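>>> Quick one, structure for this:
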Amino acid sequence: MTRTSPRSDTQGAVTARYDRIARFYDLIDRPMDVLGGVASRRRRLLARAHGAVLEVGVGTGRNLDVYPPDTVVTGIDVSAKMLARARQRADHLGGPFRFEQAAVQQLPFADATFDTVVATCVFCSVADPVAGLREAARVVRPGGQVLLLEHVRPRTRLLGWLFDAINPVVRRLVGPNINRRTEDNIVRAGLDVVEIRRWGIWREIVVRH
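Okay, here's the model as predicted:
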């Protein structure tokens, strides 16, 4: 069973963690992108985005320069300090970007607002991931898509136990849970997965609405 601390996973606690690490976040994440090959997979997945795009957990805006030119991107995040950095990056890039402080579990948008919803390394940190996944599907138009790039709890017993054991330390230091069962959460949310690519602990997932 995946163990997380309810006190450490409240929305307020998640927001505080990311406010605290916002100025270091890109530095923390860079080795994973380069050495883990995540950057190339991020580009491949986001090349599928089209139309009106909602990026949940936009963070410091590291995906903004990856989107196809025909997209109009709205980014949300729970952390005001992360959003401040995303806005700085957007100002540098130019383009049709807008930002709002919000949580994916309670999206401030009407049903069927977006053609694409994107989340990269987000549902490892969401206080209620199943509710967040349902909200992501709610705001997608019929025929639209949800694009997910997430790391998950290893399936092997020993590695799974190890990730459970060190998860509280990792969460406290750098923010995310490393033992989320995201594939199971997608099923619990009732979403329709049409494509999934697995490599190690990483998943590229396409959900159609």
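>>> Only C-alpha atoms from now on, for both contacts and neighbour counts.
OK.
>>> The longest strand along the chain: which residues count as buried?
The strand that spans the most residues within the chain, counting by DSSP state E, is strand 140-151. For strand 140-151, the neighbour count (16 or more other C-alpha atoms under 10 Å) marks Val140, Arg141, Gly144, Gln145, Val146, Leu147, Leu148, Leu149, Glu150, His151 as buried.
>>> To compare against the first, here's the next sequence to fold:
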Amino acid sequence: MTANSNRIRQRYDRLAPYFDSLEGVLEGLLFRRLRKKLWVQAAGAHILEVGVGTGKNFAFYPDDARMTGIDFSPRMLEIAQRKQQRKQIAVDLTLMDVQSLDYADNSFDTVIGSFVFCSVPKPRKGLKELYRVCKPGGQVLLLEHVLSSNKILATLMNLFNPLVVNTLGANINRQTLKNVQACPFQKIFIDPASSDMIKLIRAIK
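This is a model prediction of the structure:
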């Protein structure tokens, strides 16, 4: 793990006990609905969730798939493991960095992540890893917040980004759609429910 990755990991470790509470209002008003919309598209026998965090997506896991989940924060993963045991969720949870996945090429039918690439130090490297472990004809599903297309708002987001990164470990000015388009996917779809700053992305390998 790089020094930059380690700093981000430490911030998420620090925030882990409070993470669900910090996002509670947004989760109830918006994020949960979008997560459900993302996960309804998940298909195939073997599904990988990257950035599993505290296990916020457990409720949306399909019943008929083998589930694997990873996160690079030990503290976040500990909370997810406690939820997994309490709710009896069938998922194999592993401590792992999305920038260096310990899986063979073409391993998963669906690779899915929600609000992950805002905190990946080298997002294109991470996205290329998702592409690599996804099976041919499989899909990568992402729910991500991105830099606004509004010039004034984008300028403010760029201005405040260093403060947010240093405090929370997340970038608010990522251009994740462009990063996905830089990978050799066959087709890329943007869900019509996407907004200016929150995108639901489906990429077919």
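>>> out of the buried residues of strand 140-151 of the first structure, what pair is the most spread apart?
Arg141 and His151 (26.3 Å; C-alpha to C-alpha).
>>> Just to confirm, which residue in the second structure is farthest away from the center?
Ile152 (26.8 Å; C-alpha atoms, centre = their mean).
>>> And that residue, what's its match in the first structure?
The equivalent of Ile152 of the second structure in the first structure is Leu158 (alignment by TM-score structural alignment).
>>> host element of its match?
Assigned by DSSP states H and E, Leu158 of the first structure belongs to helix 157-174.
>>> Now the element after that helix, going C-ward?
helix 182-188.
>>> what does that next one rub up against?
Contacts to helix 182-188 of the first structure, defined as C-alpha atoms under 8 Å, 6 or more residues apart in numbering, come from residues Phe123, Cys124, Pro129, Val130, Leu133, Glu150, Val152.
>>> Run a quick neighbour tally on the corresponding residue of the second structure for the first one.
In the superposition onto the second structure, Phe123 of the first structure corresponds to Phe117 when matched by TM-score structural alignment. Other residues within reach of Phe117 of the second structure by the criterion other C-alpha atoms under 10 Å amount to 27.
>>> so Phe117 of the second structure sits right up against Arg124, yeah?
No: with contact defined as C-alpha atoms under 8 Å, Phe117 of the second structure does not reach Arg124; the gap is 9.1 Å.
>>> any common contacting residues for the two?
Counting by C-alpha under 8 Å, 6+ apart, nothing touches both Phe117 of the second structure and Arg124.
>>> picking up where we left off before, only the buried residues of the helix holding Leu158 of the first structure, if you could.
For helix 157-174 of the first structure, by 16+ other C-alpha under 10 Å, it's Gly160, Trp161, Phe163, Asp164, Asn167, Pro168, Arg171, Val174.
>>> Can you classify the spatially most central residue of the first structure by secondary structure?
Nearest residue to the geometric centre of the first structure (C-alpha atoms, centre = their mean): Val122, 2.3 Å. Assigned by DSSP: H, G, I helix; E, B strand; the rest coil, the conformation of Val122 of the first structure is coil.
>>> do the same with the one 5 residues further on
When the structure is reduced to helix, strand and coil (three-state DSSP), Ala127 of the first structure reads as coil.
>>> Quick check: the residue lying closest to it once chain neighbours are set aside vs Pro129 of the first structure, distance?
Among residues not flanking Ala127 of the first structure along the chain, Asp9 sits closest, at 5.1 Å (C-alpha to C-alpha, 6 or more residues apart in numbering). As judged by C-alpha to C-alpha, to the nearest Å, Asp9 of the first structure and Pro129 of the first structure stand 11 Å apart.
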